[in-house]
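Student: Based on what follows, work out the 3D shape:
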Amino acid sequence: MQKLVSIIVPVYNVEKYIDKCVRSLLKQDYGNIEVILVDDGSPDKSGYIIDRLKEEDNRIVVIHQENHGVSSARNAGMAVASGEYITFVDGDDWVDANYVTYFVDLLEKSSCDVVMNKNNYSGCNDISNNNFSVISAEKAIEWIYLGDLFVAVWNKMYRRSVLEENYIKFNERIWYGEGMLFNVEFLQHVNSVAVGESAVYHQTFNPDSAMRKFNLKSNLCGIKSLELQKEAWIKKNIDIEKAWEYHRYCFNRSIIDGLVRSNMILEYKETYKECVSNLRKNIFLPLKMEKSIKKKIMWCCYFISPRLMAIRKAIGFKKAAKTGGGYKK
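Tutor: Just a heads-up that it's a prediction; the model follows:
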């Protein structure tokens, strides 16, 4: 028999997208699934929509709770999950019909406890192939910090027993960077990771998503998440430390970009100046860490004129919002 797979979907303000998301899960060519939909006190019609969907298919489990954030919602889903494997899908995204089959096959072939896709998902990188490899947990941590493996929990699949035996949950005090923290904690308890490169996940450009809207407190929360990750390290080496430092450095650019895009420079003038100073005084870090000549040039441009580069990126962001497509860095 097929092993049961639990698909956990946090639901909040996604009334425009949740029907397409859930129906893509119900159309999986892998039959033995449970779809756990967690309404995190959504103020729109999302709760009503998922209740209606539940009436159509008995594989759906619906949970309604007061609003406590995405980490709480995912924990609520994990608490009732009974599958041998767990995967997460965001409520404004959708997946191909072979999404579950693809990840289960990689887990079975590799005998690993987790499979993570590279940055192969529509909205970022549409390139897709059937290549897969097995790497060490240490290398996976390094790749997450460098951006070679996406930081989020979606586009991945985990063995539930590892989560339960090591009491791994989402930190409910962290709402930004919670996925990276979860992944890094999980990787402390496994030796190897299966890595795929098939674009079976489709990210929707949702301008109302918390990930799309700039919030300085969220970025500071992301930095706090990084600090907690460092405290959780059991497995570490010089490459992980350098990659972590680079990821921490990149927050300076993220904050600069966000302040410019949101016209908030005057409101947070000192923060903006500090980030520009941090970016400029350690510019050799990205030039050393980045392999792409194009990205090295981009960092040099940020060094010369961070505000102009941030304006350029804001224009690209607005274009993506109009077309509904993903914004490529």
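Student: Going by C-alpha atoms from here, please, whenever you check contacts or count neighbours.
Tutor: Fine.
Student: What's the local residue count around F303?
Tutor: F303: 18 surrounding residues under other C-alpha atoms under 10 Å.
Student: that's a strand at V195, yeah?
Tutor: Yes. Judged by DSSP: H, G, I helix; E, B strand; the rest coil, V195 forms part of a strand.
Student: Would you confirm that it contacts D113?
Tutor: No. Applying C-alpha atoms under 8 Å as the test, V195 and D113 come out as separate, 11.5 Å apart.
Student: which neighbours do those two share?
Tutor: Counting by C-alpha atoms under 8 Å, 6 or more residues apart in numbering, V195 and D113 have no shared contacts at all.
Student: And this one, please, so the two structures can be compared:
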Amino acid sequence: MKKVSIIAPVYNVEKYIKRCIDSILEQTYSDIEVILVDDGSKDSTGKICDEYAISDQRIKVVHKENGGLGIARNSGLEMATGDFVTFIDGDDSITNDHIKKMVKALEKDDADTCLAGHTKIYADSRVEHINVCAGKIFKGEEVKNEILTRMVGSNPDGSDYIEMSVCMVLLSKKIIDEFGLRFHSERDFISEDLIFDFDYYPRSKKAVVIDDVGYYYYDNEGSLTTKYNPKRFEKQKEMTREVIERAKYIGIYEKCEQRILNTFVSISRYCIKLEQKFSNNSYKTYKTNATKILKDAFLQKALTDIDNGNIPIKSRIVNIMMNRQWRFLLWLTMSFKNRYGI
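Tutor: Purely as a prediction, here's the structure:
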């Protein structure tokens, strides 16, 4: 049997950590090791991890000073002894056959990587997201051409996207070790997962994609994506530039240029929306912050280069407003969206 290392970086998740660990220990695939990386938690998360380690010898616990998700994952990789590695966030969980299904697919097709989908869990509902390439196998150059290009963003109409997360994936520890792959800090790049993907997938020789949705991603209170961050736009701009350079370097930029631009423009729209939301109904505050975004030369070039033809009409209209820097109309539009949760 192939041994699987399941790495779970955890930080201040005492409300959810037991659900996460229990779901891992209930796996029907037995040859696993569990590495819990306590990233300097200030609540009882670390203590709970230690209690589980006492009761189950498959669990290893690392306690470290807070350094962020990417660095915590690296600490887990240093300890991992499995043939394959996967990650789970401390406030998420997995179904009891999630690992077994991925290992079975790897062994059946002699692949070094397996990708699955996920299920988004909301307070009153759940939505299954089956991987758009489920049932397919990619070899050699196809891995980066077909998988990585879908990870940088969706088509302009919002379709054909593969989640860039390193969760819900089995990764080859051999590839990780052979090329010394490690995560960057999210304090350097706003998406450490995608940067890691650019290091990993061009080196994968065979990847299989399955229709499993056994990774449960919870829409928990206080998600970082819904919090105001005044540096969000600048961080995303830096990230986009890095992705463009990496895509050019491995020869996939022409294939995914519009996906990259669409992602950047979409997040820029969201940044404008957040500026309105957290302006405390002060148009002056919104205007000052939104102007910095709208006048940005990199964004204006992206708005010019993006193909608006296939973009949904509502997003297309907002793109035009941004391109022409119609701040007051954007204020009214985002005010309406924020009020009604659109």
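Student: Can you give me the TM-score here?
Tutor: After superposition, the two chains reach a TM-score (TM-score structural alignment, normalised by the length of the first structure) of 0.84; 311 aligned residues with a C-alpha RMSD of 2.8 Å.
Student: buried set for stretch 276-289 of the first structure?
Tutor: For stretch 276-289 of the first structure, a neighbour-count test (16 or more other C-alpha atoms under 10 Å) marks 276, 278-280, 283, 285-287 as buried.
Student: can you give me the strands for the stretch 101-250 of the first structure?
Tutor: Ranges of strands in the stretch 101-250 of the first structure, per DSSP state E, counting those that start in this stretch, are 114-117, 132-136, 156-159, 192-196, 201-202.
Student: ok so, going back, any chance of CSV for the buried residues of stretch 276-289 of the first structure, columns secondary structure and distance to L146 of the first structure?
Tutor: Converted to CSV, those look like this (DSSP: H, G, I helix; E, B strand; the rest coil; distance: C-alpha to C-alpha, whole Å):
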residue, secondary structure, distance to L146 of the first structure
V276, helix, 21
N278, helix, 19
L279, helix, 17
R280, helix, 20
I283, coil, 16
L285, helix, 12
P286, helix, 10
L287, helix, 13
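Student: before we move on, back to that, so which of the strands of the stretch 101-250 of the first structure is nearest F150 of the first structure?
Tutor: Closest approach to F150 of the first structure among those is made by strand 114-117 (7.7 Å; C-alpha to C-alpha).
Student: Now do the helices in the first structure.
Tutor: Here the first structure has its helices, by DSSP state H, at 18-26, 46-56, 70-80, 99-110, 137-146, 160-165, 178-187, 216-232, 238-261, 269-281, 284-289, 293-304, 306-323.
Student: Just say which of those helices is most tucked in.
Tutor: helix 178-187 (a mean of 23; mean count of other C-alpha atoms under 10 Å).
Student: how distant is that helix from the center of its chain?
Tutor: Taking C-alpha atoms, centre = their mean, to the nearest Å, one finds the center of helix 178-187 of the first structure at 10 Å from the center of the full chain.
Student: after superposition, how close is that helix to the second structure?
Tutor: Averaged over the aligned pairs, helix 178-187 of the first structure sits 1.2 Å from the second structure after superposition, using mean C-alpha distance after the TM-score superposition for the first structure.
Student: what span of the second structure lines up against that helix?
Tutor: Helix 178-187 of the first structure lines up with residues 192-201 of the second structure when matched by TM-score structural alignment.
Student: Hmm, G70 of the second structure is touching H184, no?
Tutor: Yes. Using C-alpha under 8 Å, G70 of the second structure is in contact with H184, at 5.7 Å.
Student: Find residues that contact each of the two.
Tutor: E192.
Student: separation between S42 of the first structure and I293 of the first structure?
Tutor: Going from S42 of the first structure to I293 of the first structure by C-alpha to C-alpha, to the nearest Å gives 44 Å.
Student: what separates L303 of the second structure from Y270 of the second structure, distance-wise?
Tutor: 14 Å.
Student: what do you get for I137 of the second structure?
Tutor: Counting by C-alpha to C-alpha, the gap from I137 of the second structure to Y270 of the second structure is 35 Å.
Student: S44 of the second structure too?
Tutor: Distance from S44 of the second structure to Y270 of the second structure, by C-alpha to C-alpha: 34 Å.
Student: Ok, S41 of the second structure next?
Tutor: For S41 of the second structure, the distance to Y270 of the second structure - C-alpha to C-alpha - is 30 Å.
Student: need the contact list for K2 of the second structure.
Tutor: Counting by C-alpha under 8 Å, 6+ apart, K2 of the second structure has contacts 31, 82-84, 103.
Student: quick one: what's aligned to I255 of the first structure in the second structure?
Tutor: When the second structure is aligned by TM-score structural alignment, I255 of the first structure is paired with C271.
Student: which residues sit in contact with the spatially closest residue to that match that is not a sequence neighbour?
Tutor: Distances taken as C-alpha to C-alpha, 6 or more residues apart in numbering put F233 closest to C271 of the second structure, at 6.4 Å, once the chain neighbours are dropped. By C-alpha under 8 Å, 6+ apart, the contact set of F233 of the second structure is 267-268, 271, 293.
Student: what does R327 of the second structure give?
Tutor: R327 of the second structure neighbours (C-alpha under 8 Å, 6+ apart): 287, 290-291, 321.
Student: Could you dump these into a markdown table and include distance to I7 of the second structure?
Tutor: Listed next are the contacts of R327 of the second structure as a markdown table, based on distance: C-alpha to C-alpha, whole Å:
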| residue | distance to I7 of the second structure |
| --- | --- |
| K287 | 43 |
| A290 | 39 |
| T291 | 42 |
| M321 | 44 |
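Student: The match of I255 of the first structure is in contact with K231, isn't it?
Tutor: No. At 9.7 Å, C271 of the second structure does not count as touching K231 under the criterion of C-alpha under 8 Å.
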